[in-house]
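[1] Take a look and give me a structure for this.
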Amino acid sequence: MADDTSGEGLLSRAMRMLRAFSEDDERLTAAELAVRTGLPRSTAHRLAGEMMALGMLDRLPDGAYTIGTGLWEVGELAPVSVRLRERALPHMLRLYEASGENVHLAVLSSEDPAAAEALYVARVTGPHSIPTLSRMGGRHPLHTTGVGKALLAQRDDEWLDVFFQRTLERETVHSITDERQLREEIRFARSRGFSTTRQEMTLGNVSVAASLPRVWGLPPTAVGVVTHLARADERRLGALVSAAARDIAKDLAAP
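    A predicted model of the protein is given here:
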């Protein structure tokens, strides 16, 4: 079904509506949806009603819309939820107990090197863990995160050649954006079996991560911990995340 004015398909317009929401803006009015999507206000209002009827959006008493519980219900059937996250969580809990630090599980968001990011699909934290920017369903750059660098270490040279055509943004003054230096970091991660970032995403934070061996039917995956610079024992944490990555992959491969 095409839009009367733009020729854009119905599914594309619906996805634009869903993408208008964010962690900071989890409720939006029809007028705000129209502004953020560029759709005519009448179109946004009509489409929001149709999406609400399908469970893709929920409506609050004040008339604003949120992401629908029906959409969440369907999303939980994705392999990264029902297969990867559920199998990984017991191992992530053990990693948290051993490290006392934030534990993250991330996948490559896309096989396209021009667009790929680290997509966070699970997280374990506790009262003594340091604050981080990551959240389930959130994305961060590959080159500034431990899990991201671990995912880069899985990629072949042809994939990396396209990736390095991108402009790599600095998240902090310590972010590595130089291709030669970042390639050396990737080679080092491959040789020792885990990757590290030091204050490259958040000042004061150190991340240590390891990639999982490839598992059929799942995207490239990495598990990592984030700790404070003052207590970062990279060798110890590297051994812990590497063991967790192997254990998760073994569990995923089991019947």
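[2] make it CA atoms for all contacts and neighbour counts henceforth
    Will do.
[3] Count the residues that sit near His174.
    His174: 15 surrounding residues under other CA atoms under 10 Å.
[4] Repeat that for the one 3 residues further on.
    By other CA under 10 Å, the residues close to Thr177 number 16.
[5] who touches Arg231 in this structure?
    Residues in contact with Arg231 (CA atoms under 8 Å, 6 or more residues apart in numbering): none are found.
[6] Against Ile130, how distant is it?
    11 Å (CA to CA, to the nearest Å).
[7] And Thr43, by the same measure?
    44 Å.
[8] How many residues are close by Asp178?
    11.
[9] again with Ala153
    24.
[10] In this structure it contacts Leu182, no?
    No - applying CA atoms under 8 Å as the test, Ala153 and Leu182 come out as separate, 10.4 Å apart.
[11] to compare against the first, here's another:
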Amino acid sequence: MPSPPPSVSARLLSVLEAFSPGSTRLTLSEIARRTGLPLTTAHRLVGELTAWGGLERDSAGGYQIGLRLWEIGALAPRGLGLRETAMPFLEDLYEATHQNVQLAVLDGNDAVFLERLSGREAVHVVTRVGGRLPAYATGVGLVLLAHAPHEIQESAISLPLKRFTDRTIPSGAELRRVLADVRRQGFAISDGQIELIAVSVAAPVHDHDDAVVAAISVVVPSEDGDAYALLPAVRAAARGISRALGSPSARRLPGPVHRETFSAPG
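    Predicted structure coming up:
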């Protein structure tokens, strides 16, 4: 039995999904090609999205994502509101380190980055605001996965794990062990999983129900020495954000730091 044709809403969403970080401006023909829609259908849908404000047309006839989508996205409870609460603490953490300071939430099996503060001399990172990376390969992602519902953890553990470097977590069994360590320790140190030159030190952010709703991290050069020296500052910033969100546990003093980190076999 043939599959039913995609709905109008599915086709509209496919138009928006045609845009990506490397393709922020597209022509009508490119949108039609990327979506697989007939040119006439793409023209009609693009016109509707442009009239609504979801797309904007530039002077050369190309299309870009419109501000109307930013306005709606800002209403997400895990988006702008969380970022605004976290910003004073992220700025303090940046002033203390002058390295990459990041705020992320979990979306499926990915860490989505809501904010990143970065100095001119900070180590190179591949993250960007609004971007996503596999959670298992990042410090913030490991923290978020470690406190995610069981079914989300099992989904991540069951997937093939892409190796970015020879230090990336190589298997679901190893990921399961790492997540247990992160839960027990209360933080994550991810050393060279995405890029060998960088180490991420991450801690969880709790809400008024003490659920982990976000994670923050500092990413520093791997050659700079002991990442554990950053833990007090990262945990203090995470605790400050949690306290601002009403977390009961954030009012208690943190426990001692145990010196453990993930190290994948080469």
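[12] Report the TM-score for the pair.
    Comparison of the two superposed chains (TM-score structural alignment, normalised by the length of the first structure) gives a TM-score of 0.89, and 245 aligned residues with a CA RMSD of 2.1 Å.
[13] quick check: stretch 170-190 of the first structure aligns to which part of the second structure?
    The alignment of stretch 170-190 of the first structure onto the second structure (TM-score structural alignment) spans residues 163-183.
[14] Return the residues in contact with Ser207 of the first structure.
    145-147, 196-198, 224-227 are the contacts of Ser207 of the first structure under CA under 8 Å, 6+ apart.
[15] which parts of the biggest helix by length in the second structure are buried?
    Taking DSSP state H as the criterion, the second structure has its longest helix at helix 80-97. Neighbour-count burial for helix 80-97 of the second structure flags 80, 82-83, 86-87, 89-91, 93-94, 97 (criterion: 16 or more other CA atoms under 10 Å).
[16] How about stretch 39-52 of the second structure?
    39, 42, 45-47, 49-50.
[17] Could you give the separation of it from the chain centroid?
    30 Å (CA atoms, centre = their mean, to the nearest Å).
[18] before we move on, back to that, are any of the contacts of Ser207 of the first structure buried, and which?
    145-147, 196-198, 224-227.
[19] In strands, which of those appear?
    196-198, 224-227 (DSSP state E).
[20] quick one: the longest helix seen in the first structure aligns where in the second structure?
    Longest helix of the first structure, by residue count under DSSP H: helix 234-253. Counting by TM-score structural alignment, helix 234-253 of the first structure falls onto residues 227-246 of the second structure.
[21] ok, now stretch 29-39 of the first structure?
    The aligned range for stretch 29-39 of the first structure is 27-37, by TM-score structural alignment.
[22] swap in stretch 13-20 of the first structure?
    By TM-score structural alignment, stretch 13-20 of the first structure lines up with residues 11-18 in the second structure.
[23] ok, and for stretch 188-201 of the second structure, which residues are buried?
    For stretch 188-201 of the second structure, by 16+ other CA under 10 Å, it's 188-201.
[24] re earlier: and of the ones in strands among the buried ones among the contacts of Ser207 of the first structure, the nearest to Asp251 of the first structure?
    Gly224 (17.4 Å; CA to CA).
[25] Report the contact partners of that closest one.
    103-105, 146-147, 207-210, 241 are the contacts of Gly224 of the first structure under CA under 8 Å, 6+ apart.
[26] Show me the strands in the stretch 51-200 of the first structure, by range?
    57-59, 65-67, 102-108, 118-124, 139-140, 195-198 (DSSP state E, counting those that start in this stretch).
[27] Now render the ones you listed as CSV, adding distance to Leu33 of the first structure.
    Formatted as CSV, those follow (distance: least, CA to CA, whole Å):
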stretch, distance to Leu33 of the first structure
strand 57-59, 12
strand 65-67, 9
strand 102-108, 29
strand 118-124, 24
strand 139-140, 22
strand 195-198, 37
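[28] Using TSV, please lay out the buried residues of stretch 188-201 of the second structure together with distance to Leu16 of the second structure.
    Below are those laid out as TSV (distance: CA to CA, whole Å):
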residue	distance to Leu16 of the second structure
Ala188	35
Ile189	35
Ser190	33
Asp191	35
Gly192	33
Gln193	31
Ile194	28
Glu195	30
Leu196	34
Ile197	34
Ala198	33
Val199	34
Ser200	32
Val201	34
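[29] Nearest to Phe19 of the second structure among these?
    Of those, the one sitting nearest to Phe19 of the second structure (CA to CA) turns out to be Ile194, at 24.1 Å.
[30] Please tell me how far the counterpart of the closest one in the first structure sits from Tyr120 of the first structure.
    Per TM-score structural alignment, the equivalent position to Ile194 of the second structure in the first structure is Met201. Look at Met201 of the first structure and Tyr120 of the first structure: by CA to CA, they are 15 Å apart.
[31] quick one on the thing from earlier: what's next to the match of helix 234-253 of the first structure, contact-wise?
    Contacts for stretch 227-246 of the second structure (CA under 8 Å, 6+ apart): 85-86, 89-90, 92-93, 96, 187, 189, 199, 201-209, 215-218, 250-251, 259.
[32] Run through the helices of the first structure in chain order.
    Using DSSP H, helices in the first structure cover 10-19, 30-37, 41-53, 69-75, 79, 86-99, 146-152, 157-163, 179-192, 234-253.
[33] residues in the second structure matched by the shortest one, start to end?
    Aligned using TM-score structural alignment, helix 79 of the first structure spans residues 77 in the second structure.
[34] circling back: make a markdown table from the buried ones among the contacts of Ser207 of the first structure and add distance to Asp25 of the first structure to it.
    What follows is these, written out as a markdown table (distance: CA to CA, whole Å):
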| residue | distance to Asp25 of the first structure |
| --- | --- |
| Thr145 | 24 |
| Gly146 | 27 |
| Val147 | 26 |
| Thr196 | 32 |
| Thr197 | 29 |
| Arg198 | 30 |
| Gly224 | 28 |
| Val225 | 28 |
| Val226 | 26 |
| Thr227 | 28 |
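[35] Nearest to Leu168 of the first structure, out of these: which one, please.
    Nearest member of those to Leu168 of the first structure, counting by CA to CA, is Thr145, at 12.6 Å.
[36] Identify the residue of the second structure aligned to that closest one.
    Thr145 of the first structure maps onto Thr138 in the second structure, by TM-score structural alignment.
[37] how much space is there between that match and Glu95 of the second structure?
    For Thr138 of the second structure, the distance to Glu95 of the second structure - CA to CA - is 22 Å.
[38] and what of Pro170 of the second structure?
    Counting by CA to CA, the gap from Pro170 of the second structure to Glu95 of the second structure is 35 Å.
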